[in-house]
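Peer 1: Build me a model from this:
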Amino acid sequence: MRHGWRDTVRAAADMALLGFLVTGAALPVVTAGAAVATGSAAIRHHLDHDTWPAPRACLRTFRRALLPGLAASAAAVLLVALVIVDVLALLSGAVPGAPVLIVPLLAVAAAGLGFAGLLAVAASGPAPLATARTMARPAPLAAATAVVMLTLLLAALVHPVLIPPLIGYGLFALHVLARRTGATVPGCEQPASTSPRSRTAPRSRS
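Peer 2: Prediction:
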């Protein structure tokens, strides 16, 4: 990708627009998983080729991700509900040693959110769940957890109209950090150079 300031501003605007598109596609709730997967695939394409995918390609990705995204959304809602119930039970004092147990419970919940962030990155390639498990090494998981928690914190502090751009920026940050920490998604590897210089072996001088 280019690094001029105009390109940086353009990319920031594109990510904000992507966040609005993902939010709009996720409004029916049952399409939330497919919307995130489609946005993630679009960011992956942008990082690989410095261009955005065609709308028709995005629509195909959205359709393919509907059923898997619905299952992922249902699992996420169930896990969040279980964490809330556990936290409320600990805060009520019904469980002995509640103050000590709340901290590890919240740490596990945060790690779960980080894994969900890795899953959003892996959703841009084949076999998202298996890929996310492979990516869930300490460094990528810690980076994804930090990105997700920071995004949620900012979403709680800013005006609601600014939340959709945060989704786009958060997805972009997850992809960038996953790559920089060594977590790869199948198909994301850059092609080898095909320039004439790289194809021609250097000749030894006699």
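
Peer 1: C-alpha from now on. contacts and neighbour counts both.
Peer 2: OK.

Peer 1: Can you show me the strands along this protein?
Peer 2: Counting by DSSP state E, the chain has no strands at all.

Peer 1: how about residue 174, what does it touch?
Peer 2: Listed by C-alpha atoms under 8 Å, 6 or more residues apart in numbering, the contact partners of residue 174 are 117, 118, 121, 143, 144, 147.

Peer 1: Please produce JSON lines containing the residues you listed, extended by neighbour count and distance to residue 53.
Peer 2: As requested, the contacts of residue 174 are arranged in JSON lines below (neighbours: other C-alpha atoms under 10 Å; distance: C-alpha to C-alpha, whole Å):
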{"residue": "117", "neighbour count": "26", "distance to residue 53": "22"}
{"residue": "118", "neighbour count": "31", "distance to residue 53": "21"}
{"residue": "121", "neighbour count": "33", "distance to residue 53": "16"}
{"residue": "143", "neighbour count": "19", "distance to residue 53": "27"}
{"residue": "144", "neighbour count": "31", "distance to residue 53": "24"}
{"residue": "147", "neighbour count": "21", "distance to residue 53": "25"}
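
Peer 1: mind putting those in CSV, distance to residue 3 included?
Peer 2: Conversion of these to CSV gives the following (distance: C-alpha to C-alpha, whole Å):
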residue, distance to residue 3
117, 26
118, 26
121, 23
143, 23
144, 24
147, 22
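
Peer 1: which residues are contacting stretch 108-127?
Peer 2: 36-38, 40-42, 44, 83, 128-129, 131-132, 135-136, 140-149, 171, 174-175, 178, 185-187.

Peer 1: how does it look with 6 Å?
Peer 2: By C-alpha atoms under 6 Å, 6 or more residues apart in numbering, the residues outside stretch 108-127 that reach it are 37, 40, 41, 128, 131, 132, 141, 144, 145, 175, 185.

Peer 1: out of the residues you listed, which are inside helices?
Peer 2: 37, 40, 41, 128, 131, 132, 141, 144, 145, 175 (DSSP state H).

Peer 1: next up, for comparison:
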Amino acid sequence: MTGQPAPNWPEEPAGPAATRPDWRDTLRNATDLALLGIVVTLAALPVVTAGAAVATGSAALHHWIENGSWPGVRPVLHDLRRALLPGIVATVIGVAAAAVLTVNLLALSRGVVPGGTVLVAVTAVLTAAAGGFAGLTVVQLGRQAGQGWRVAARAAGRIVLARPATLIGTAGTVALAAVLCALILPLLTPILVGYTLFGLHATTRRLTREPASG
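Peer 2: Here you go, the predicted structure:
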């Protein structure tokens, strides 16, 4: 990862005053995001470290967005160590919730459990909403240096209540990533992790942006 500036965000001025990034900067940013995804995936391979890996990756991405450069290796490792234990609890809860929703969806779609198309649709919507809420929580974790899952979840809940469209946006981002992971080669999945984190942060920033006064 390099110390190059992050791409322009929606809240920055548009038009002649805005500076369009050079194609080399765009390529460098895309490469950095791909590398971020690969590093997060490798750190999550033991499974129990998945929560800490995602939280630390989100924090590093937030630092890049806010400061235009990536944090150093030592701060990242320090954040990862602090996030390990809380991340294990979050991983267990996340895996359990995902397993329950997936089993229910498969059972309904195969007719093992009665309910028909309506319950399949309801379960699919709930699954997408859960994924969107998890994504929004990860964004909040990034804003908190990867610490405080409960605080991040409560903050995500407040955002959903105040701006329901944010949940739709993050749910769409997670759903798109899941579809792409299912359609393309599994070897490219780690790269998508970085782009998904970026998409979650960008979507949240856009949809929670305060409207300009006047």
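
Peer 1: How close are the two chains, by TM-score?
Peer 2: Remark: TM-score between the superposed chains equals 0.83 [TM-score structural alignment, normalised by the length of the first structure]; 184 aligned residues with a C-alpha RMSD of 1.7 Å.

Peer 1: quick one on the thing from earlier: ok, the ones in helices among the contacts of stretch 108-127 of the first structure vs residue 197 of the first structure, which is closest?
Peer 2: residue 175 (31.2 Å; C-alpha to C-alpha).

Peer 1: The closest one pairs with which position in the second structure?
Peer 2: Taking TM-score structural alignment, the alignment pairs residue 175 of the first structure with residue 201 from the second structure.

Peer 1: What of residue 155 of the first structure?
Peer 2: Using TM-score structural alignment, residue 155 of the first structure pairs with residue 181 in the second structure.

Peer 1: Check the gap between the closest residue to that match other than its chain neighbours and residue 204 of the second structure for me.
Peer 2: Nearest residue to residue 181 of the second structure, sequence neighbours excluded (C-alpha to C-alpha, 6 or more residues apart in numbering): residue 189, at 5.6 Å. Distance of residue 189 of the second structure to residue 204 of the second structure, computed by C-alpha to C-alpha, to the nearest Å: 22 Å.

Peer 1: Which one of those two is surrounded by more residues?
Peer 2: Between residue 189 of the second structure and residue 204, counting by other C-alpha atoms under 10 Å, residue 204 is the more crowded of the two (22 against 19).

Peer 1: And the closest residue to the more buried one other than its chain neighbours, how close does it get to residue 186 of the second structure?
Peer 2: For residue 204 of the second structure, ignoring the flanking residues on the chain, the nearest one in space by C-alpha to C-alpha, 6+ apart is residue 166 at 6.2 Å. As judged by C-alpha to C-alpha, residue 166 of the second structure and residue 186 of the second structure stand 29 Å apart.

Peer 1: Compare these two (neighbour count), which wins?
Peer 2: Using other C-alpha under 10 Å, the more surrounded residue of residue 166 of the second structure and residue 186 is residue 166, with 24 against 11.

Peer 1: Map the more buried one across to the first structure for me.
Peer 2: Residue 166 of the second structure maps onto residue 140 in the first structure, by TM-score structural alignment.

Peer 1: State the distance from that match to residue 6 of the first structure.
Peer 2: Residue 140 of the first structure is 30 Å from residue 6 of the first structure, by C-alpha to C-alpha.

Peer 1: Same question for residue 173 of the first structure.
Peer 2: 19 Å.

Peer 1: before we move on, what about residue 124 of the first structure?
Peer 2: 27 Å.

Peer 1: same question, residue 116 of the first structure
Peer 2: 32 Å.

Peer 1: what does stretch 111-124 of the first structure correspond to over in the second structure?
Peer 2: Counting by TM-score structural alignment, stretch 111-124 of the first structure pairs with residues 129-142 of the second structure.

Peer 1: Run the chain-centre distance for the matching stretch.
Peer 2: 6 Å (C-alpha atoms, centre = their mean, to the nearest Å).

Peer 1: mean deviation of it from the first structure?
Peer 2: Its aligned residues in the first structure lie a mean 0.8 Å from stretch 129-142 of the second structure after superposition (mean C-alpha distance after the TM-score superposition for the first structure).

Peer 1: Mind listing what's buried along that stretch?
Peer 2: Buried residues in stretch 129-142 of the second structure, counted by 16 or more other C-alpha atoms under 10 Å: 129-142.

Peer 1: Tell me how many other residues surround the alignment partner in the second structure of residue 38 of the first structure.
Peer 2: Aligned by TM-score structural alignment, residue 38 of the first structure pairs with residue 56 of the second structure. When counting by other C-alpha under 10 Å, one arrives at 32 neighbours for residue 56 of the second structure.

Peer 1: Repeat that for residue 59 of the first structure.
Peer 2: 13.

Peer 1: And it? What does it align with in the second structure?
Peer 2: Taking TM-score structural alignment, the alignment pairs residue 59 of the first structure with residue 77 from the second structure.

Peer 1: Please report how far the residue lying closest to residue 165 of the first structure once chain neighbours are set aside lies from residue 164 of the first structure.
Peer 2: With C-alpha to C-alpha, 6+ apart as the criterion, residue 165 of the first structure has its nearest non-adjacent residue at 4.0 Å, and that residue is residue 16. Using C-alpha to C-alpha, residue 16 of the first structure is found at 7 Å from residue 164 of the first structure.
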